[in-house]
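Colleague: Here is my input, please return the structure:
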Amino acid sequence: MMISTDNRRRMVTAMLLGPAAAWLVVFLVLPFIAIIVFSFGERAPEGGYQPAFTLAQFANLGARAAAFANTLTLAPIGALACLLVAYPVAYYLAVKADPRHRMLLVSLVVVPFWTSMLVRTYAWMYLLGGRGIPHLLDLVGFSDVRLLNTPGAVLLGIVYGYLPLMILPIYVSLEKLDRRLLEASADLGAHPFSTFFGITVPLSLPGVMTGIALVTILLLGEYLIPQLLGGGKVFFIGNALVDLFLQSRNWPFGSAIAVTLVAVVVMVLLIAMRIAWRVAGTRQVDLM
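Modeller: Sure thing, here's the model as predicted:
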């Protein structure tokens, strides 16, 4: 029996996609379904999960309002801070840097990823601790300066840890920028600032939105930086989940928080995609 070309293509596609699809189902979809089931249950007397069907866990989300408030406040602020630092770096790499050295400079941006995030965060703990920057400030007359275990320390750790993830998407967008548009703007007498805000920034918005969405989504589940640099005083949702699953062993309540977090992540993704599509569909270049 002869197999048609279309059926052969479908079989090849299924063979190629099958392992990846099975991996996603087993390690992503099924665990998430289990978390959803847990979220409607009750905490067993000895801890863990007890079958039930109740919305009490979702009604009790206000008990972790501080973790939600810290996460939903510091995550967008951290992403914005990363953007403010990353855009000039990405602009220099893509537009101003010598092409002969560009790949080397981009590689240096990625180098921090070769070191454990834990080690790098511990380094900031020392720098922000009593023997680090506060000690130097004390020597010049600024005493009792407290940097560690503050929201500022957490934001600093966020910018340091997630900066490369913001630089690279913006760099890719700027590298694809048609230089003839910049030359045309200059030939028409536009001021460099007008060229930058009228051409460069609008054309790089897809990379900006990708970087913001990527960093924000990862920050919504961040655990390590608030735990080490926040000292347990700046709680994120990730810290609340660790406490509920490992310490309190309240799996249903932790599952309800996890489901809510996933819903927030999906909402962020949809908003970012909608903005990106709108920008891509209505993008105009202003030369004046």
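Colleague: only C-alpha atoms for contact and neighbour calcs from this point on.
Modeller: Fine.
Colleague: Quick check: Leu219 touching Ala75?
Modeller: Yes: when contacts are counted by CA atoms under 8 Å, Leu219 is listed as touching Ala75 (5.5 Å).
Colleague: element containing Gly130, please.
Modeller: If you go by DSSP states H and E, Gly130 is not part of any helix or strand.
Colleague: Touching, Val234 and Ala153? I think so.
Modeller: No: applying CA under 8 Å, one finds Val234 not in contact with Ala153, separated by 9.7 Å.
Colleague: what residues does stretch 80-91 touch?
Modeller: Residues from elsewhere that reach stretch 80-91, judged by CA atoms under 8 Å, 6 or more residues apart in numbering: 158-159, 162-164, 166-168, 170-171, 174, 208, 211-212.
Colleague: now the helix or strand Gly254 falls within, how far from the chain's geometric center?
Modeller: Gly254 is part of helix 251-282 when elements are defined by DSSP H and E. Once both centres are worked out by CA atoms, centre = their mean, to the nearest Å, helix 251-282 turns out to sit 12 Å from its chain's centre.
Colleague: let's see this one next to it:
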Amino acid sequence: MTTTLSAPPAAPPSKGGPDRPDRRATLTPWLLLLPGLLWLVAFFLVPILTSVGASVQTGSADEGYKLTWHWGNYASAISDYLPQYGHSLLYSVLCTILCLALGYPVAYFIAFKGGRWKTLLMALVIVPSFTSFLIRTIAWKTILADNGPVTSTLRDLHVLKVTSSLGWTVGDHVLASPAAVVCGMVYNFLPFMILPLYTSLEKIDPRLHEAGSDLYCSPYTTWRRVTLPLSMPGVVGGTLLTFIPAVGDYINAQLLGNPNTGVVGQKIENLFLRQSSGYPVGSAISVVLMVGTLILVMIYIRKAGTEDLI
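Modeller: Reported below is the predicted structural model:
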């Protein structure tokens, strides 16, 4: 008795034809992207276009605004608020540098020395962010108060005399000074630096450090030649996540600073909420700040050699 093996049934032809992909397979990625695209259009693109349109209007909140293409708002936005642009840039750059200097050792220790305590240590980094940004900043007013431990210690060490001569303190006070503003910013934005650094460092194989030791490299040389280059994506990501929100922050300057430490965000708030005819100029300042930040970020990414992050 012989058994005849029959060929398996042929798959039904695709509706799109032999040379045409299935239409549903082609549309599926776009359908999955649709909710995100709608979200970006509604809450990113539309607000930007609205700000650009408002920046060339004239009028007041009482009489209404009209689109008159008044480009003079940009001239006022740039020429009248140069000190505030400088303060925002200076404070954000200092905040980013200090966050990197403080965050890299913390991320390095957690990644390579944390062991079974990594989860707990990362939780300690993140948990303060669960508290309101405003509450955390107000807490620094108590920490840096004239009768607080920080000011008392610096006064005893005669450090305040040096910082006062540099203009970063007001007499023997730390509060209401540029130093207080930067301290508050560093505290608030430090987790944004540590998280990307930890993610990048945690991916590095510890055996590379052992190989460096076998090749008679010092710990510093191993870090400079091996660890730092491999962790550069985390460094770039952390600096961007810190600098971008810091350059637009005004809560720290408003609560911890003085009238001479004003930043761009304070002027935008004042123009929008306290002046009936300030919408166009406030919008122009917002657009200038956004474009300037974008240019700086693009230059930084290209100089850092990480164009693939774009």
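Colleague: Let me have the contacts of stretch 80-91 of the first structure in CSV, adding distance to Pro31 of the first structure as columns.
Modeller: Supplementary listing: these in CSV, determined by distance: CA to CA, whole Å:
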residue, distance to Pro31 of the first structure
Ile158, 28
Val159, 31
Tyr162, 27
Leu163, 30
Pro164, 30
Met166, 29
Ile167, 32
Leu168, 31
Ile170, 34
Tyr171, 35
Leu174, 39
Val208, 32
Gly211, 28
Ile212, 27
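Colleague: Mind checking which of those residues land in helices?
Modeller: 158-159, 162-164, 166-168, 170-171, 174, 208, 211-212 (DSSP state H).
Colleague: Let me have those in TSV, extended by neighbour count.
Modeller: As requested, these are arranged in TSV below (neighbours: other CA atoms under 10 Å):
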residue	neighbour count
Ile158	25
Val159	22
Tyr162	22
Leu163	25
Pro164	22
Met166	28
Ile167	26
Leu168	23
Ile170	27
Tyr171	25
Leu174	26
Val208	25
Gly211	26
Ile212	23
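Colleague: which one among those gets closest to Ala79 of the first structure?
Modeller: For Ala79 of the first structure, the nearest member of these is Ile212. The distance, counting by CA to CA, is 5.8 Å.
Colleague: wait, that closest one sits on Ala79?
Modeller: Yes: A contact is recorded between Ile212 of the first structure and Ala79 when judged using CA under 8 Å, the distance being 5.8 Å.
Colleague: what's around Arg274 of the first structure, how many residues?
Modeller: 12 (other CA atoms under 10 Å).
Colleague: corresponding residue for it in the second structure?
Modeller: Across the two structures, Arg274 of the first structure finds its equivalent in Arg302 of the second structure, going by TM-score structural alignment.
Colleague: Then Pro19 of the first structure?
Modeller: Under the alignment by TM-score structural alignment, Pro19 of the first structure pairs with Pro35 in the second structure.
Colleague: quick one: secondary structure of that match?
Modeller: Secondary structure of Pro35 of the second structure, reduced to three states by DSSP: H, G, I helix; E, B strand; the rest coil: helix.
Colleague: do Ser143 of the first structure as well
Modeller: Local secondary structure at Ser143 of the first structure is given as coil here, using three-state DSSP.
Colleague: ok, now how distant is it from Gly254 of the first structure?
Modeller: In this structure, Ser143 of the first structure and Gly254 of the first structure are 41 Å apart, going by CA to CA, to the nearest Å.
Colleague: Neighbour count for the two, which is higher?
Modeller: Neighbours per residue, other CA under 10 Å: of Ser143 of the first structure and Gly254, the larger number sits with Gly254, 26 against 12.
Colleague: what's near enough to touch that one?
Modeller: Contacts for Gly254 of the first structure were tallied using CA under 8 Å, 6+ apart; they are 39, 240-241, 244-245.
Colleague: and Thr58 of the second structure, what helix or strand is that in?
Modeller: Judged by DSSP H and E, Thr58 of the second structure forms part of strand 57-60.
Colleague: what's the most distant pair in the contacts of stretch 80-91 of the first structure?
Modeller: Distance extremes for these: the farthest pair is Ile158 and Leu174 at 23.7 Å, using CA to CA.
Colleague: what comes up buried for the helix holding Gly254 of the first structure?
Modeller: Of the residues in helix 251-282 of the first structure, those scored as buried under the neighbour-count criterion (16 or more other CA atoms under 10 Å) are 251-259, 261-262, 265, 268-269, 272-273, 276, 279.
Colleague: Stretch 138-145 of the second structure now?
Modeller: Neighbour counts using 16+ other CA under 10 Å place 138, 140-141, 143-145 of stretch 138-145 of the second structure among the buried residues.
Colleague: Just give me the closest of the residues you listed to Phe130 of the second structure.
Modeller: Top of the list for closeness to Phe130 of the second structure, among these and by CA to CA, is Ile138 at 15.0 Å.
Colleague: right, and the closest one touches Leu255 too?
Modeller: Yes: Ile138 of the second structure sits in contact with Leu255 when judged by CA under 8 Å, with a separation of 7.0 Å.
Colleague: how many other residues sit next to the equivalent of Leu218 of the first structure over in the second structure?
Modeller: In the second structure, the position corresponding to Leu218 of the first structure is occupied by Pro245, as judged by TM-score structural alignment. By the other CA under 10 Å criterion, the neighbourhood of Pro245 of the second structure contains 14 residues.
Colleague: give me the element Pro245 of the second structure is part of.
Modeller: Of the helices and strands defined by DSSP H and E, Pro245 of the second structure is found in helix 232-247.
Colleague: and Lys141 of the second structure, what pairs with it in the first structure?
Modeller: Residue correspondence to the first structure (TM-score structural alignment): Lys141 of the second structure is matched to Met125.
Colleague: can you tell me which residues contact that match?
Modeller: For Met125 of the first structure, the set of contacting residues under the criterion of CA under 8 Å, 6+ apart consists of 148, 228-229.
Colleague: The helix or strand just after the helix holding Pro245 of the second structure - contacts with which helices or strands?
Modeller: Reading on from helix 232-247 of the second structure to the C-terminus, the next helix or strand found by DSSP H and E is helix 251-256. Counting contacts by 3 or more CA pairs under 8 Å, 6 or more residues apart in numbering; DSSP states H and E, helix 251-256 of the second structure packs against helix 133-143, helix 178-202.
Colleague: can those helices go into CSV with extra columns for distance to Ala77 of the second structure?
Modeller: Shown next, in CSV, are those (distance: least, CA to CA, whole Å):
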stretch, distance to Ala77 of the second structure
helix 133-143, 27
helix 178-202, 23
